[in-house]
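>>> Okay, sequence plus prediction incoming.
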Amino acid sequence: MGRYRVRTLYDRDGRTVHERMQAAPEFAELRSRLRRFVFPMSAAFMLWYLAYVLLASYAPEFMAIPVLGNINVGIVVGLLQFVTTFAITGLYVRYADTRLDPVAEKIRMRMEGY
């Protein structure tokens, strides 16, 4: 048998510590902060990607405009998709470090009883 065992602590209402924490205002704030970043950023990226696909499908003459030698607008816009992905990742890391992680740490400490 393992050395560790999982304890489930119930309060008077029969809720576990996790259920109590999910109902706490701090947890609701954490969820809200996450959603305020993720949903708009996901929508913006999806629109940007959709624009790329639509341009490639319906404006091939525009995408074929040469920019530098054999490099055309389509290649530049396609490569910008990768740049955008890395930029969004960097923005999320910075946002999580400043706005999400401190609240999550407080919740974790509270749940662990520190």
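Good, I have the coordinates.
>>> From now on I want contacts and neighbour counts done on CA atoms only, so please keep to that.
Will do.
>>> what about the strands in the chain?
With DSSP state E as the criterion, the chain has strands at 66-68, 71-72.
>>> roughly how far is the shortest one from the heart of the chain?
Here the centre of mass of C-alpha atoms in strand 71-72, compared against the chain's by CA atoms, centre = their mean, to the nearest Å, lies 32 Å away.
>>> The longest one too?
Computed by CA atoms, centre = their mean, the chain-centroid distance of strand 66-68 equals 34 Å.
>>> what about the helices in this structure?
All helices of the chain, identified by DSSP state H, fall at 17-23, 25-58, 60-63, 73-95, 101-112.
>>> Please report how far the residue nearest the centre of the chain lies from Met109.
In the chain, the centroid-proximal residue (CA atoms, centre = their mean) is Val38; its distance is 4.4 Å. To Met109, Val38 is 25 Å away according to CA to CA, to the nearest Å.
>>> What of Val76?
Separation of Val76 from Met109 (CA to CA) stands at 47 Å.
>>> Next up, a structure to set beside the first:
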Amino acid sequence: MSYDPYFPEPPAPARQPWDWDAPPPPPPPPAPSRSAGDLHQLRSGYRRLRRVATYTALGYFVLFLLLSGYAPDLMAGEISGGLTTGVLLGLITLPVTLAAIAAYERIARERVDPLAAAIRADAEQAAEAPAPRHGRQSHHGASSWDWPSGGMRA
């Protein structure tokens, strides 16, 4: 670069006396040991489970409501002893919902929870890794801030 007297280059910043004492910048965080694909797989597994359980329980209930509204003759039909089809289908709503919950729990326990446990174990293992020490190290292995550096001694 050529020197221009009208636009001189700014002077280099003066080095402060404490600059040499500054700790080095922290290292970047360690890369996760599990790939992002595992997290994507976990999210999609939970999403699939929620959809199946929700559509099963709500789907049956909506079917019950539609039959009640648009097929009153079917719902008023008597099965035996005063029990109508509508009452029976209404009572079956609870077992269908409980079956959807049981299927959700079983599939989650077999397929999704092991993947979540593996990801959690990897995260805990990464968190337990020893953190790098900052500051200058003396030949004793301790930080230089722990030892006197000279000056007046009593």
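Yep, it's here. What you are looking at is a predicted structure, and each value in this text was computed from that prediction instead of being measured.
>>> if we can go back for a sec, of all the helices of structure 1, which lies closest to Asp11 of structure 1?
Nearest of the helices of structure 1 to Asp11 of structure 1, taken as CA to CA: helix 17-23 at 7.6 Å.
>>> just checking, what packs against that closest one?
Applying 3 or more CA pairs under 8 Å, 6 or more residues apart in numbering; DSSP states H and E, one finds that helix 17-23 of structure 1 contacts helix 101-112.
>>> Superposed on structure 2, what's the mean shift for the helix it packs on?
Compared with structure 2 after fitting, helix 101-112 of structure 1 has a mean deviation of 0.7 Å; criterion: mean CA distance after the TM-score superposition for structure 1.
>>> and that helix, which stretch of structure 2?
Alignment of helix 101-112 of structure 1 against structure 2: residues 113-124, by TM-score structural alignment.
>>> Ends of stretch 106-122 of structure 2, what's the gap?
End residues of stretch 106-122 of structure 2 are separated by 24 Å (CA to CA).
>>> Identify the residue of structure 2 aligned to Arg31 of structure 1.
Residue correspondence to structure 2 (TM-score structural alignment): Arg31 of structure 1 is matched to Arg43.
>>> just Val53 of structure 1 next, same as before
With TM-score structural alignment as the criterion, Val53 of structure 1 matches Leu65.
>>> From the structure, what's the count of residues near that match?
Neighbour count of Leu65 of structure 2, defined by other CA atoms under 10 Å: 14.
>>> For stretch 87-100 of structure 1, buried residues please.
88, 92, 96, 100 (16 or more other CA atoms under 10 Å).
>>> Same check on stretch 117-125 of structure 2?
For stretch 117-125 of structure 2, burial by neighbour count (16+ other CA under 10 Å) applies to Ile119.
>>> circling back to that earlier point, of all the strands of structure 1, which one is nearest Asp13 of structure 1?
strand 71-72 (64.8 Å).
>>> Just tell me the aligned range of the closest one in structure 2.
Against structure 2, strand 71-72 of structure 1 falls on residues 83-84 (TM-score structural alignment).
>>> any residues touching the matching stretch, and which ones?
75-78 (CA atoms under 8 Å, 6 or more residues apart in numbering).
>>> go on, stretch 86-104 of structure 2?
The contact list for stretch 86-104 of structure 2 (CA under 8 Å, 6+ apart) reads 49-50, 52-54, 56-57, 60-61, 64, 68, 74-77.
>>> Name only those of those that count as buried.
Those of the contacts of stretch 86-104 of structure 2 that meet the buried threshold are 49, 53-54, 56-57, 60-61, 64, 68, 75, by 16+ other CA under 10 Å.
>>> so can I have JSON lines of the residues you listed showing distance to Leu94 of structure 2?
Formatted as JSON lines, these follow (distance: CA to CA, whole Å):
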{"residue": "Leu49", "distance to Leu94 of structure 2": "19"}
{"residue": "Ala53", "distance to Leu94 of structure 2": "13"}
{"residue": "Thr54", "distance to Leu94 of structure 2": "14"}
{"residue": "Thr56", "distance to Leu94 of structure 2": "12"}
{"residue": "Ala57", "distance to Leu94 of structure 2": "9"}
{"residue": "Tyr60", "distance to Leu94 of structure 2": "10"}
{"residue": "Phe61", "distance to Leu94 of structure 2": "10"}
{"residue": "Phe64", "distance to Leu94 of structure 2": "12"}
{"residue": "Ser68", "distance to Leu94 of structure 2": "17"}
{"residue": "Met75", "distance to Leu94 of structure 2": "18"}
